[in-house]
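# structural data only, the sequence is not supplied:
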């Protein structure tokens, strides 16, 4: 199932059966038809497929009309037909003719608009322009934005619509109901996925729309950046593996990504040469003595006992002794 990156805007479609229903339009005598997808976007094409019943469709001629305008005539086969704008009615009629016998089935579509906004509760730096990833061991808030129209085209109040949430095919009765447009979902287990589905209907059942999405989590990471005294934090380049300290001091800043942030901030612990140095997002390194040297620096970001991320750096500082003669002597 295709997903849109972190903001999902999938528009639903109301299928009004004239001689059948939408998901499985049923055998109504000589042949049946199905429509896919069940909830396409307005102006999207719906695939109409004839299914064999008493009529031999392999030797039949199929005619398709959309709002009384013929759009297809030929062999019986799946055919794409366009639907209209949000709240407008589109009527599709399918006629099969075989051995001089004709049979007709019709469907009506009234598109509705349903968007899902995914809000992972995960750590990011302040003023981070991107969207957090789904955190391992955390949770995700999903907000539904519904724009359903009545048969007269009037917009229906979203707070008066009925929201039916399903997670991994299990209906969430406690989180469903009138006006329940927000849900908090636990992140899937590592290397797994989680499917969230929603059906929104008007209280009289005249308007309906649906949407679903799949959540996959990402392992947390930490990134280390240099904090320049004049330019601030240099977010355009993360420090990886090695870092040189040619001057008297350097200040580093750490940013955790995709750690759960359910009301708590990640704990940030720095280690210098394997020993705990300090906590917090910033550390200032000041080499002492003369000559050059090296050290190891690590940062561990954690939330509770389950979610952790680590970054390790090899530090070099100062300048080695020696002249510019042969062999560096």
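Received the coordinates, thanks. Remember, predicted model here, so these are calculated numbers, not experimental data.

# please make it C-alpha for all contacts and neighbour counts, starting now.
OK.

# so for stretch 293-306, what gets flagged as buried?
Across stretch 293-306, burial judged by 16 or more other Cα atoms under 10 Å covers 296, 297, 298, 299, 300, 301, 302, 303.

# widest-spaced pair of these?
With Cα to Cα as the measure, no two of the buried residues of stretch 293-306 lie farther apart than 296 and 303, at 23.6 Å.

# hang on, the earlier thing: can I get the buried residues of stretch 293-306 in JSON lines with secondary structure and distance to residue 237?
Listed next are the buried residues of stretch 293-306 as JSON lines, based on DSSP: H, G, I helix; E, B strand; the rest coil; distance: Cα to Cα, whole Å:
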{"residue": "296", "secondary structure": "strand", "distance to residue 237": "20"}
{"residue": "297", "secondary structure": "strand", "distance to residue 237": "18"}
{"residue": "298", "secondary structure": "strand", "distance to residue 237": "18"}
{"residue": "299", "secondary structure": "strand", "distance to residue 237": "17"}
{"residue": "300", "secondary structure": "strand", "distance to residue 237": "20"}
{"residue": "301", "secondary structure": "strand", "distance to residue 237": "20"}
{"residue": "302", "secondary structure": "strand", "distance to residue 237": "23"}
{"residue": "303", "secondary structure": "strand", "distance to residue 237": "25"}
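
# below is an additional structure, to be compared with the one above:
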């Protein structure tokens, strides 16, 4: 039925060249003769990624599209058609590619309308990093705490109409924190966002909209960052093997010889380790004069028994930063 309406008619054709990242509602289209085109095409998602499935919907406030015959064309070739077929699913290509999707609507009154959208997939990656402290050989990510600076870097892959990549210096970056635009940190070439003030509401949503100078190539990305707390982990410091980072002391440490050394390491503090304050407590008593991250545990009686140890770490530069950790000591009688 649709094909009969489409073939043999002189259609008023208007092509709306909107990028994948710009919905057709943000552009203007006109039919030949000066009348406004009543059709609007949108993509879901609004910012398609390369090699992904995209749904294109046709909408109208003045045309009864639900009872109209609708044909869908991809790059000028008929893909599907049907009565009230208001959406079409397609697969977009790799980065730098583009394709057109056209909706042709034939109403019961015999009127025909056409609208086309250009889909140009773009992509973006966001990477965040915190400058919080971590021990040597730590293979994980330094987590964000409220007193640590936070840096987010956007790596866009945006292409022009010729399929050529656009340099980041030629792109506009609009940054938002919890949906609030950071005007003083946005602008051309500002692909990196640095946050030095504490984020009061977490998890924080940080988003960026990136577009070309002509506004035709656009993409967006976002990430959520939760706030962590500083913590302390304690490791045995072996005279033979050094610090045993492969096994933290979690609950109990067994003192098998006459003495053993343990060392505390702060995680996710804003201050350097050398500038932090360390305070040890053994069996409920503070160890006077010991302000080091290292402590030597000794069996002075030569007998078996138990003890407890606890360390507190504070940051003199920030009253908000402190953490502690403790463990039980299982003392065994040294071998004779």
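Perfect, thanks for sending it. These numbers come from a predicted model, not from an experiment.

# just to revisit the earlier point, nearest to residue 176 of the first structure among the buried residues of stretch 293-306 of the first structure?
residue 303 (30.4 Å).

# need the contact list for the closest one.
By Cα atoms under 8 Å, 6 or more residues apart in numbering, the residues touching residue 303 of the first structure are 259, 260, 261, 264, 265, 266, 267.

# try residue 172 of the first structure
Applying Cα under 8 Å, 6+ apart, we find residue 172 of the first structure in contact with 164, 165, 166.

# now rank those by neighbours and give me the top one.
The most crowded member of these, judged by other Cα atoms under 10 Å, is residue 165 (25 neighbours).

# what's the closest non-adjacent residue to that residue?
Excluding the flanking residues, the one nearest residue 165 of the first structure by Cα to Cα, 6 or more residues apart in numbering is residue 198, at 4.7 Å.

# sec struct for the counterpart of residue 262 of the second structure in the first structure, please.
Counting by TM-score structural alignment, residue 262 of the second structure lines up with residue 252 in the first structure. Assigned with DSSP: H, G, I helix; E, B strand; the rest coil, residue 252 of the first structure falls in the strand class.

# now residue 252 of the first structure, nearest residue through space, not along the chain?
residue 226 (4.6 Å).

# which element is the one you found on?
Assigning secondary structure by DSSP states H and E places residue 226 of the first structure in strand 221-228.

# whereabouts in the second structure does that strand align?
Using TM-score structural alignment, strand 221-228 of the first structure lines up with residues 231-238 of the second structure.

# that stretch: average distance to aligned residues in the first structure?
With mean Cα distance after the TM-score superposition for the first structure, stretch 231-238 of the second structure departs from the first structure by a mean of 2.1 Å once superposed.

# buried ones in that stretch?
Neighbour-count burial for stretch 231-238 of the second structure [16+ other Cα under 10 Å]: 231, 232, 233, 234, 235, 236, 237.

# cool, and stretch 62-74 of the first structure?
In terms of neighbour count (16+ other Cα under 10 Å), stretch 62-74 of the first structure has its buried residues at 62, 63, 64, 65, 66.

# all helices of the second structure, in order?
Assigned by DSSP state H, the helices in the second structure fall at 2-6.

# what's the longest strand belonging to it packed up against?
Determined from DSSP state E, the single longest strand within the second structure is strand 318-331. Counting contacts by 3 or more Cα pairs under 8 Å, 6 or more residues apart in numbering; DSSP states H and E, strand 318-331 of the second structure is packed against strand 231-238, strand 252-255, strand 305-315.

# who are the packing partners of the shortest one?
In terms of contacts (3+ Cα pairs under 8 Å, 6+ apart), strand 252-255 of the second structure is packed against strand 318-331.

# in the strand it packs on, what counts as buried?
Residues of strand 318-331 of the second structure classed as buried: 321, 322, 323, 324, 325, 326, 327, 328, 329, 331 (neighbour count, 16+ other Cα under 10 Å).

# redo the residues you listed as CSV? Include distance to residue 282 of the second structure.
Below are these laid out as CSV (distance: Cα to Cα, whole Å):
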residue, distance to residue 282 of the second structure
321, 23
322, 19
323, 17
324, 13
325, 12
326, 9
327, 10
328, 10
329, 10
331, 14
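
# nearest to residue 55 of the second structure among the residues you listed?
Of all those, residue 55 of the second structure sits closest to residue 321, with 48.7 Å by Cα to Cα.

# surely that closest one and residue 269 touch.
Yes. Between residue 321 of the second structure and residue 269 there is a contact under Cα atoms under 8 Å: 6.9 Å.

# tell me the contacts of the alignment partner in the second structure of residue 41 of the first structure?
Under the alignment by TM-score structural alignment, residue 41 of the first structure pairs with residue 49 in the second structure. By Cα under 8 Å, 6+ apart, the contact set of residue 49 of the second structure is 121, 122, 123.

# same deal with residue 304 of the second structure?
Counting by Cα under 8 Å, 6+ apart, residue 304 of the second structure has contacts 330, 331, 332, 333.

# please repeat the previous calculation with a cut-off of 6 Å.
331, 332, 333 (Cα atoms under 6 Å, 6 or more residues apart in numbering).

# how about the residues you listed in a markdown table, adding distance to residue 198 of the second structure?
Converted to a markdown table, the contacts of residue 304 of the second structure look like this (distance: Cα to Cα, whole Å):
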| residue | distance to residue 198 of the second structure |
| --- | --- |
| 331 | 44 |
| 332 | 47 |
| 333 | 50 |
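
# hmm, back to that, ok, the residue nearest to residue 252 of the first structure to residue 238 of the first structure distance?
From residue 226 of the first structure across to residue 238 of the first structure, the span is 8 Å (Cα to Cα, to the nearest Å).

# ok, residue 298 of the first structure next?
Distance of residue 298 of the first structure to residue 238 of the first structure, computed by Cα to Cα: 15 Å.

# alright, that wraps it up for me.
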